[in-house]
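**Q** Here is my input, please return the structure:
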Amino acid sequence: MISAETRGVFAIAPTPFLPSGALDMASLGRMTERYRDCGVDGLTILGIMGEAQKLEPEESLAVVREVIAHAQGLPVVVGISAPGFAAMKRLSAAAMEMGAAGVMMTPPAAMRSDDQIAGWFSGAVAQIGGDVPFVLQDHPTATGVVMSNAVIRRVVDENPSCVMLKHEDWPGLEKISAIRRWQAEGEMRALSILCGNGALFLDMEMARGADGAMTGYAFPEMLRRVVDLSVSDRDAAQDIYDAHLPLLRYEHQPGVGLAVRKHILARRGFIAHGDLRAPGAGPSEATRAEIDYLLARLAARDPGCGL
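**A** Next up, the predicted model:
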């Protein structure tokens, strides 16, 4: 199970599809094994990168089942966010029965005030059960839900099963500092902080006190090295990070970013096809040429990148 002491790198995994749009079940197993071989500490599935909103309920269960079956004990966090609690309750119960390490959730866009946000989390916990450890996903650029520092502390205080913050606010470095300050002063209990945003700020997030990364950058080997070196040799970590920054930036483009990431993962052999499920187009010829250029530059600047 994940806990407030969870550290390291959790790779956000995509959902692989065949060109027909059907789930690529064979790639699910291979992808899980490749991530494990990269040395990640865990996997997160059925998030935004996993195109969870495009899956039928039974398909979501199939993804969870297949990934956990190939994880060989690697902790798997399952995204369960949905417009209603019934779907969340069903997916959470099934995922935990299959062996998931916890779930991840964030409120729907209609939640605006601190009371609404805190009330939503309390309601969600009442449905999925207070014994299910959960990740509070704070991703306002994607969800439209703005969580203040105070409401995050309130949710953590009111729900002992909240063990981790997936930090994806932007700019959000001060949020990490505020939480760590409250904890140092005894005003907030322990909480794991793993950061997303495509690793675009991972170097600074680690310096602010983050415990690691939970994101889907196509080179988890970089995440592994940067997170590990951040505690022992910040300059070495920064050198590796700097080599990847152009590709990190390119992957983070709104709209096309997921297509770029899946294209690279397909090239690396994690998945057989880079296809998105409709609606969603693949990269254009011009985009693929730019990816080729960035990958060539990356291989030259960071020979240990995994290419």
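
**Q** hey, let's count contacts and neighbours off CA atoms from now on
**A** Fine.

**Q** Which parts of the protein are strands?
**A** 8-12, 42-45, 76-79, 102-105, 134-138, 162-167, 192-195, 212-215 (DSSP state E).

**Q** got these as JSON lines, with distance to Gly304 columns?
**A** Listed next are the strands of the chain as JSON lines, based on distance: least, Cα to Cα, whole Å:
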{"stretch": "strand 8-12", "distance to Gly304": "18"}
{"stretch": "strand 42-45", "distance to Gly304": "21"}
{"stretch": "strand 76-79", "distance to Gly304": "26"}
{"stretch": "strand 102-105", "distance to Gly304": "32"}
{"stretch": "strand 134-138", "distance to Gly304": "31"}
{"stretch": "strand 162-167", "distance to Gly304": "28"}
{"stretch": "strand 192-195", "distance to Gly304": "23"}
{"stretch": "strand 212-215", "distance to Gly304": "19"}
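
**Q** Buried deepest among the ones you listed, which one?
**A** strand 212-215 (a mean of 29; mean count of other Cα atoms under 10 Å).

**Q** Give me the contact list for that one.
**A** 7-12, 44, 166, 193-199, 202, 206, 223, 227 (Cα atoms under 8 Å, 6 or more residues apart in numbering).

**Q** Second input sequence below; structure requested for side-by-side comparison:
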Amino acid sequence: MWSGIFPAVTTKFTDVDKLDHAEMERCFSLMIEAGCDGLIVAGSLGEGPMLSHGEKLDVLKTARSVAAGKPVLLTINEAATREACMLAKAAAIAGADGIMLVPSPIYHTDPRETVETLRAVTEAGDLPVMIYSNRLAYRVDVTVPILEELADDARFVAIKESSDDIRRTTDILNIFGDRFALFTGVDNLAYEALAMGADGWVAGLVVAFPRETVAIYRLMKQGRHAEALKIYRWFRPLLDLDVSTYLVQNIKLAEVLAIGSNDRVRMPRLPLSGDRRAAAEKVIADALATRPELPSF
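**A** Below is the predicted model:
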């Protein structure tokens, strides 16, 4: 269960700001059909924080309906641990296969608080947990010493490593071996992390380019690094769109051009416009015009 390509899927809305379950079913199915290994809904740097608990659980149910038995994780990134525990319990009842857990998105917890928060939410949900460590976005770093404290609880099964320091990947593998499944969470460091031995990739641009993302992962795992690198070099300008304040708008625009979806977002976000939209469109259009033929894998 804890390896491969796990898309951090986008949430689709109607033109009156309701959840568009039909479009989510279509888009999520494209990723499953392309060979993705699981789905993660309500992403914390995406539009998860703009969804009510009820909406998050509804998106989870939609994802489960098309996942073909593959795991579906709900992201939990509540400001208060109490609310995070409530959502973890609800996720378990709704059938989530696990949760991706952000320690604290608002208050910057110290190491003791980080450990206690992660333990409390995990105990409440009693589900497998992928810890999301992103010191750049949240200023809370789940360090190696913190992982050592948590290693005694088997429910902590994976870590999404987004420190932006590729050396951390090697540190975790050297110290813990296979105790934690290690996923990279930075699109434009994915090849590097997989080359260092990461088990999986929580991916962003995969929602518009699922076959290319799956190809890179599988080729890397087959030791066909040169073939994977060729695709990755083509992919890099697109992957850079994920490392941006406007990642949601960028990715949804890629979905417009690559899979015929829409770029509706929930306020305070607005769709890209002007020079920013033109720049992103050019990156996506250039990539579509030079899309590589994929090898068999």
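
**Q** Could you quantify their similarity as a TM-score?
**A** A TM-score of 0.90 describes the superposed chains when it is computed by TM-score structural alignment, normalised by the length of structure 2; 290 aligned residues with a Cα RMSD of 2.0 Å.

**Q** Leu74 of structure 1 maps to what in structure 2?
**A** Matched by TM-score structural alignment, Leu74 of structure 1 corresponds to Lys70 in structure 2.

**Q** residues contacting that match?
**A** Lys70 of structure 2 neighbours (Cα under 8 Å, 6+ apart): Met1, Asp37, Gly38, Leu39.

**Q** before we move on, what about Val66 of structure 2?
**A** Glu25, Phe28, Ser29, Ile32.

**Q** Let me know the closest of those to Ala94 of structure 2.
**A** Top of the list for closeness to Ala94 of structure 2, among those and by Cα to Cα, is Glu25 at 17.4 Å.

**Q** That closest one contacts Ala63, correct?
**A** Yes. Between Glu25 of structure 2 and Ala63 there is a contact under Cα atoms under 8 Å: 7.0 Å.

**Q** Neighbour count: those two, which is higher?
**A** Under the neighbour definition other Cα atoms under 10 Å, Glu25 of structure 2 and Ala63 were set side by side, and Ala63 has more, 28 against 18.

**Q** I'd say Ile193 of structure 1 and Leu165 touch.
**A** Yes. The pair Ile193 of structure 1 / Leu165 is scored as a contact, 4.9 Å apart, by Cα under 8 Å.

**Q** Residues contacting stretch 112-131 of structure 1, please?
**A** By Cα under 8 Å, 6+ apart, stretch 112-131 of structure 1 touches 85-86, 88-89, 92-93, 107, 111, 145-148, 151, 154-155, 158-161.

**Q** Would you show me how to pick out the buried ones of these in ChimeraX?
**A** In ChimeraX, this line selects whichever of those come out buried by 16 or more other Cα atoms under 10 Å:
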select :85,88,89,92,93,107,111,145,146,147,151,154,155,159,161
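
**Q** Just the ones of the contacts of stretch 112-131 of structure 1 in helices?
**A** Residues of those located in helices (DSSP state H): Phe85, Ala86, Met88, Lys89, Ser92, Ala93, Val151, Arg154, Val155, Glu158.

**Q** Ile240 of structure 1 matches what in structure 2?
**A** Counting by TM-score structural alignment, the partner of Ile240 of structure 1 is Ile231.

**Q** Let me see the contact set for its match.
**A** Ile231 of structure 2 touches Glu212, Ile216, Pro292, Leu294, counting by Cα under 8 Å, 6+ apart.

**Q** at 7 Å what do you get?
**A** Shown in contact with Ile231 of structure 2 (Cα atoms under 7 Å, 6 or more residues apart in numbering): Ile216, Pro292.

**Q** cool, Asp240 of structure 2 as well?
**A** Asn188.

**Q** aligned partner of it in structure 1?
**A** By TM-score structural alignment, Asp240 of structure 2 lines up with Arg249.

**Q** what's the distance between that match and Leu294 of structure 1?
**A** 11 Å (Cα to Cα, to the nearest Å).

**Q** got it, and Gly212 of structure 1?
**A** The value you get for Gly212 of structure 1 to Leu294 of structure 1, if Cα to Cα is used, is 25 Å.

**Q** For Thr143 of structure 1, see how far away Val77 of structure 1 is.
**A** Taking Cα to Cα, one finds Val77 of structure 1 at 19 Å from Thr143 of structure 1.

**Q** Skipping its backbone neighbours, what lies nearest the counterpart of Pro57 of structure 1 in structure 2 in space?
**A** Residue correspondence to structure 2 (TM-score structural alignment): Pro57 of structure 1 is matched to His53. With sequence-adjacent residues excluded and distances taken as Cα to Cα, 6 or more residues apart in numbering, His53 of structure 2 is closest to Leu87, at 6.9 Å.

**Q** do Ile251 of structure 2 as well
**A** Leaving aside its sequence neighbours, Ile251 of structure 2 sits nearest to Leu205 (Cα to Cα, 6+ apart; 6.1 Å).

**Q** I figured that neighbour hits Leu253, correct?
**A** No. Applying Cα atoms under 7 Å as the test, Leu205 of structure 2 and Leu253 come out as separate, 10.5 Å apart.

**Q** What is the burial count for Phe17 of structure 1?
**A** There are 21 residues near Phe17 of structure 1, going by other Cα under 10 Å.

**Q** What does it correspond to in structure 2?
**A** By TM-score structural alignment, Phe17 of structure 1 lines up with Phe13 in structure 2.
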